[in-house]
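[1] have a look; sequence and predicted model below, questions after that.
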Amino acid sequence: MLICRTKKEWLNCRDQMEGNGSIALVPTMGALHQGHLQLAKQAKADHDQLVMTIFVNPLQFGEGEDYDHYPRQEEADIEKAKASGVDVLWLPSVDDIYPRDPAVTVRVGKMSERLCGRHRPGHFDGMATVVMKFLQLVRPDAAYFGKKDGQQLAILTRMCEDFHLDVAVVGGETVREEDGLALSSRNVFLSEGERKEAPLLYKTLQKGYERFRQQKESPVKTEREVTAELSERITASIDYVELLTYPSLEPSDENDTDEQLILAAAVRYPQARLIDNVIFERE
């Protein structure tokens, strides 16, 4: 596995990759877990060459969020990336990606006004901006992102379509602990008691989804019932519970054209914010 740290090193490496088959990109912020590694293995199976980036992007953290405390474990990440088949690992510095204050950024419109975007203003603008930079610099045939952040996946898919980028955006299935908790770099910040109850987030979403499908409930009723059940079962504060069309992320009604729906939620513990969702086919 080759390791690049500067933009210059990366561009030299990219020149050497030219003509050696298809290229897949897995962008990450590090603190790699099995979810990232499963994406890497999926990408490697689909393509000849695999590039992974590790970059904690300051542009997608708002005031009071955990940029300074976001887990960083470079040595362990290098070993995990190597073991999962990564061909090139690029660990750029902030100065490499943002050599000066950006005058032009990607602005996400309506798709960022719901779910996490409503509670983290500017987050998806920063995320889309850095992904756009990596897509331009890496020039992959495909880029891989986890479905756990369904809103991020939907936004990036739409961004590539709207900007006519010649890259496939591929979603990887959410990887979970045995008790159902979605893997996340932020899980390390959960206390013992919080960790025990955290799997109830996904279990409650599953229950809400099943009730919505079987009883033909309205989206609003499902949102209210899931919110009420979460409030009773966990100590975290609830940011949102929303049932929307997917991937357009609009309120659902009988005139929708999307073939899928998403039931998503986010909750906050004192040191960790957790998100999860169920994406399912419309009947």
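    On my side now, so go ahead.

[2] going forward, measure contacts and count neighbours with C-alpha atoms only.
    OK.

[3] what sits against residue 260?
    If you count contacts by CA atoms under 8 Å, 6 or more residues apart in numbering, residue 260 has them with 245, 246, 247, 279, 280, 281, 282.

[4] what sits closest to it if chain neighbours are left out?
    Excluding the flanking residues, the one nearest residue 260 by CA to CA, 6 or more residues apart in numbering is residue 281, at 4.4 Å.

[5] test my guess that the one you found contacts residue 257.
    No - using CA atoms under 8 Å, residue 281 is not in contact with residue 257; the gap is 12.0 Å.

[6] roughly how far does the residue nearest the centre of the chain sit from residue 225?
    Centroid-nearest residue in the chain: residue 149, 4.0 Å away (criterion: CA atoms, centre = their mean). According to CA to CA, to the nearest Å, residue 149 and residue 225 sit 22 Å apart.

[7] same thing with residue 157?
    Distance from residue 157 to residue 225, counting by CA to CA: 31 Å.

[8] picking that back up, count of neighbours near the residue nearest to residue 260?
    Neighbour count for residue 281, taken as other CA atoms under 10 Å: 10.

[9] list the contacts of it.
    Residue 281 neighbours (CA under 8 Å, 6+ apart): 259, 260, 261.

[10] which of the three states applies to residue 267?
    Under DSSP: H, G, I helix; E, B strand; the rest coil, residue 267 falls in the strand class.

[11] residues near it, how many?
    20.

[12] which residue packs closest to it, ignoring adjacent ones?
    Closest to residue 267 by CA to CA, 6+ apart is residue 238, at 4.4 Å.

[13] need the strands for the stretch 1-150 of the chain, in chain order.
    Secondary structure of the stretch 1-150 of the chain, counting by DSSP state E, counting those that start in this stretch: strands at 2-4, 23-28, 49-54, 88-90, 142-146.

[14] what about versus this one:
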Amino acid sequence: MRVVTTRDELARARGDLGTVGFVPTMGYLHDGHLSLVRAARRANDSVVVSIFVNPTQFDPGEDLDSYPRDLDRDLAMLEAEGVDLVWTPRVEDVYPPGSSTRVTVGGVTDVLEGARRPGHFDGVATVCTILFRAVRPTRAYFGQKDAQQTVVIRRLVRDLALGLEVCVEPIRREPDGLAMSSRNTYLSTAERAVAPVLHRALLAAQEAYAAGHRQASDLLEAAHAVLATEPAVAVEYVSLADPDTLAELDEVDPGRGPLVSLAARLGRTRLIDSLVLAPTAADLRDSSRSSGQNPKICDPREPAPADADLG
């Protein structure tokens, strides 16, 4: 495994690696990151990973300085996974002195996380554009947990014709359902015990949907009822939205699973989670009849079959 820092070093090491699966990270890796590495390994000749805590996606007062870092640990984990090349740039390697260009993806960044973290997705879109141009991947891999981010990245790649495939992999969870995240390390023992309520809230919306409820108000009420059982959880939002446009829905269309997402705080830790509601067998039949074809279910951002493991 080669480890490089500057853009020139990256360009030389990138060379002819064949098809490249790229996993951009901010480090402090966990099995969710490694699942992306494994997916990249299965589909590409080579795997490239970047480790860069991107300052432009942190708002003032957020946890840029305290964000967990352990480069030696990360590199050992990546080497064990057979990664070919790791780029660990400094800030000046990504943003040259005097850099003033920013990339903005409109519309899908105005809601949910974007409404609560102004400028966050400009930072995400800008750094991903830079990383994609430098690494020149065939495919880039992201996790479904940051659901809105995946929508933004897909739109970015499409609109700027960046010439790569965006692959979204299912959320990796702890045994009790908590979505894996580097920020989970911030949780106290008591907070960690409470945190799985976020996943239980999402599953409550799924269960209400499976029971036949199609009104957004019913599904959101089911999620809020579960969250209310834990007074320590400060809910910021629970959303039921179109998985591509992120427009809030009043009612669920048969065969097209909506995105249920939420954000909440436990003490000083802000957590997010999401789930694409799985359609029922009846919904799939109705959708197939109306469209004249069988619905395609192959992308983690699209609905999973009703009997799939939603963890």
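    Yes, it's here. Note that the structure is a prediction, hence the values are computed from the model and not measured.

[15] now the strands of the stretch 1-150 of structure 1 in JSON lines, with mean neighbour count and distance to residue 135 of structure 1?
    Output for these, formatted as JSON lines (neighbours: other CA atoms under 10 Å; distance: least, CA to CA, whole Å):
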{"stretch": "strand 2-4", "mean neighbour count": "16", "distance to residue 135 of structure 1": "16"}
{"stretch": "strand 23-28", "mean neighbour count": "24", "distance to residue 135 of structure 1": "8"}
{"stretch": "strand 49-54", "mean neighbour count": "24", "distance to residue 135 of structure 1": "11"}
{"stretch": "strand 88-90", "mean neighbour count": "22", "distance to residue 135 of structure 1": "13"}
{"stretch": "strand 142-146", "mean neighbour count": "22", "distance to residue 135 of structure 1": "8"}
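
[16] could these be laid out in CSV, adding distance to residue 208 of structure 1?
    Putting the strands of the stretch 1-150 of structure 1 into CSV (distance: least, CA to CA, whole Å) gives the following:
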stretch, distance to residue 208 of structure 1
strand 2-4, 45
strand 23-28, 31
strand 49-54, 35
strand 88-90, 40
strand 142-146, 22
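
[17] which of those sits closest to residue 217 of structure 1?
    strand 142-146 (28.5 Å; CA to CA).

[18] in structure 2, what stretch matches that closest one?
    The aligned range for strand 142-146 of structure 1 in structure 2 is 139-143, by TM-score structural alignment.

[19] mean shift of that stretch relative to structure 1?
    Following the fit onto structure 1, the mean deviation recorded for stretch 139-143 of structure 2 is 0.2 Å by mean CA distance after the TM-score superposition for structure 1.

[20] okay, now the residue in structure 1 that residue 80 of structure 2 lines up against: neighbour count?
    Matched by TM-score structural alignment, residue 80 of structure 2 corresponds to residue 83 in structure 1. Using other CA under 10 Å as the criterion, residue 83 of structure 1 is surrounded by 12 other residues.

[21] again, but for the one 10 residues further on
    The criterion is other CA under 10 Å. On that basis, residue 93 of structure 1 has 16 neighbouring residues.

[22] follow-up on the earlier one: okay, now the residue nearest to residue 267 of structure 1: neighbour count?
    18.

[23] and if you look at residue 85 of structure 1?
    19.

[24] shouldn't it be in contact with residue 39?
    No - at 10.8 Å, residue 85 of structure 1 does not count as touching residue 39 under the criterion of CA under 8 Å.

[25] distance of the residue nearest to the centre of structure 1 relative to residue 211 of structure 1?
    Residue 149 of structure 1 is 23 Å from residue 211 of structure 1, by CA to CA.

[26] now swap in residue 51 of structure 1 and tell me
    Applying CA to CA to residue 51 of structure 1 and residue 211 of structure 1 gives a distance of 41 Å.

[27] likewise residue 81 of structure 1?
    Counting by CA to CA, the gap between residue 81 of structure 1 and residue 211 of structure 1 amounts to 40 Å.

[28] which one of the two is surrounded by more residues?
    residue 81 (23 against 14).

[29] mean distance between the biggest helix by length in structure 2 and structure 1 after superposition?
    Secondary structure of structure 2 read by DSSP state H shows that its longest helix is helix 120-135. Compared with structure 1 after the fit, helix 120-135 of structure 2 shows a mean deviation of 0.6 Å (mean CA distance after the TM-score superposition for structure 1).

[30] which strands or helices does that helix pack on?
    Here helix 120-135 of structure 2 touches helix 7-14, helix 91-94, helix 147-159, going by 3 or more CA pairs under 8 Å, 6 or more residues apart in numbering; DSSP states H and E.

[31] let me have those in JSON lines, extended by mean neighbour count.
    Converted to JSON lines, these look like this (neighbours: other CA atoms under 10 Å):
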{"stretch": "helix 7-14", "mean neighbour count": "16"}
{"stretch": "helix 91-94", "mean neighbour count": "14"}
{"stretch": "helix 147-159", "mean neighbour count": "19"}
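
[32] make a markdown table from these and add distance to residue 55 of structure 2 to it.
    Converted to a markdown table, those look like this (distance: least, CA to CA, whole Å):
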| stretch | distance to residue 55 of structure 2 |
| --- | --- |
| helix 7-14 | 18 |
| helix 91-94 | 8 |
| helix 147-159 | 16 |
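
[33] indicate which one of those is closest to residue 32 of structure 2.
    Short answer: helix 147-159, nearest of those by CA to CA, at 14.1 Å.

[34] quick check: angle from that closest one to helix 120-135?
    Calculated by axes from the mean of the first three to the mean of the last three CA atoms, to 10 degrees, helix 147-159 of structure 2 forms an angle of 50 degrees with helix 120-135.

[35] pretty sure residue 149 of structure 1 is touching residue 276, no?
    Yes - in this structure, residue 149 of structure 1 is within contact of residue 276 by CA under 8 Å, at 7.1 Å.

[36] re earlier: what is the aligned counterpart of the residue nearest to residue 267 of structure 1 in structure 2?
    Under TM-score structural alignment, residue 238 of structure 1 pairs with residue 235 in structure 2.

[37] now swap in residue 99 of structure 1 and tell me
    Match for residue 99 of structure 1 (TM-score structural alignment): residue 96.

[38] report the separation between that match and residue 87 of structure 2.
    16 Å.

[39] again, but for residue 200 of structure 2
    37 Å.
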